[in-house]
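In: predicted model and sequence follow; I will ask about them next.
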Amino acid sequence: MTDHALPHDYPIPIDPADIDFMGHVNNASYLKWVQDAVLSHWRKIAPADAVASLLWVALKHEITYRKPTFLDDEVIATVLLEKVQGARAFYQTIIKRGEDVLAEVKSSWCCIDAETLRPARLASNVIERFFPDQTNGSTASA
């Protein structure tokens, strides 16, 4: 994870419906968790006008499962925006139970205008909120 980006911790509620026939969380639940965590990160850091006018669509998730997750586990997803290129954002999400890494997720997302539903570039002042220790342009690409 990049030292200069603002991470976001998102507690994950595990529902009995998440549990599969083997007694642990079904792999499909991780996708829902990552989406919830990334969108929570966006809503927490982005300005209200950007949250209201821009939406996110997942383009790709690459999940590496490390350990199974169970119903009574206390799980936290730590989300980090790695970079922005045009209308695309690249995230890393680490899902942990205590110190145990349960899954690592690399995902890419497309920002879209809520009105036109067309791809939309993030303004530099929005991107800077996620990377407060870096100068404009060092993490975001046009």
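Out: That came in fine, so what should we check first? Residues are numbered from 1 along each chain as shown.

In: all contacts plus neighbour counts: C-alpha atoms, from now on.
Out: Fine.

In: so which bits of stretch 121-136 are buried?
Out: For stretch 121-136, the neighbour count (16 or more other C-alpha atoms under 10 Å) marks 121, 122, 127, 128, 130, 131 as buried.

In: how close does residue 127 get to residue 95?
Out: 24 Å (C-alpha to C-alpha, to the nearest Å).

In: inside helices: which ones of the buried residues of stretch 121-136?
Out: 127, 128, 130 (DSSP state H).

In: turn these into a markdown table, including distance to residue 74.
Out: A markdown table is the format used below for those (distance: C-alpha to C-alpha, whole Å):
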| residue | distance to residue 74 |
| --- | --- |
| 127 | 31 |
| 128 | 32 |
| 130 | 26 |
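
In: of these, which is the nearest to residue 20?
Out: residue 130 (35.8 Å; C-alpha to C-alpha).

In: one more to weigh against that first structure:
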Amino acid sequence: MHWDFPQPHIYPVAPQVADIDGLDHTNNAVYVRWCEQAGWSHSEALGLDLAAYRRLDRAMAIAKAEYDYLLPTSLGDDLRLGTWLCGTDGKMTMERRFQLVRVSDGATVMRGRWQLVCIEIGSGKPRRMPPEFCDAYLPAVVANS
């Protein structure tokens, strides 16, 4: 598979019956859900799960999300959703990217991008990333080209 960036965190997915819309392809909202699941999977792999977020009273919240739907997918397609952290100011913001690839032909079917901001969970206000976030996330950031 050709990935947009090196060493993606890979989250395997396959459309199920409930994911298929009236046009007989995967509904776009399903891709959004998969991105959320892949983002959490990556965060957990880096050592930050929901319990850590709550303990630290901090979270990386989506400030902006963009999705480019390039090709349709169908029931049972074997897909790989790659995700990366691609940018950060090292203080409050990060960027997460996504690339969904169909295994059978290697085609990229969707790309996504999130702009993330660190918030204090209790107030919802932007706050600096705690050291635990910097220690886990910053080493995982890849060069943004």
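Out: Happy to help now that I have it. None of these values were measured; they are calculated from a predicted model.

In: do you know the score for how well these two fit?
Out: The TM-score (TM-score structural alignment, normalised by the length of the first structure) is 0.77; 134 aligned residues with a C-alpha RMSD of 2.7 Å.

In: who are the packing partners of the strand or helix carrying residue 36 of the second structure?
Out: Per DSSP states H and E, residue 36 of the second structure falls inside helix 28-45. With contacts taken as 3 or more C-alpha pairs under 8 Å, 6 or more residues apart in numbering; DSSP states H and E, helix 28-45 of the second structure sits against strand 9-13, strand 79-88.

In: hmm, who's touching the helix or strand just after it?
Out: Once the chain leaves helix 28-45 of the second structure, the next helix or strand it forms, by DSSP H and E, is helix 50-56. With contacts defined as C-alpha atoms under 8 Å, 6 or more residues apart in numbering, helix 50-56 of the second structure is touched by 59, 121, 130.

In: any chance of JSON lines for these, columns distance to residue 112 of the second structure?
Out: Shown next, in JSON lines, are these (distance: C-alpha to C-alpha, whole Å):
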{"residue": "59", "distance to residue 112 of the second structure": "20"}
{"residue": "121", "distance to residue 112 of the second structure": "25"}
{"residue": "130", "distance to residue 112 of the second structure": "26"}
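
In: restricted to strands, list these.
Out: Counting by DSSP state E, those place residue 59 in strands.

In: picking up where we left off before, as TSV, the helices and strands packed on helix 28-45 of the second structure with distance to residue 46 of the second structure would be great.
Out: Shown next, in TSV, are these (distance: least, C-alpha to C-alpha, whole Å):
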stretch	distance to residue 46 of the second structure
strand 9-13	10
strand 79-88	11
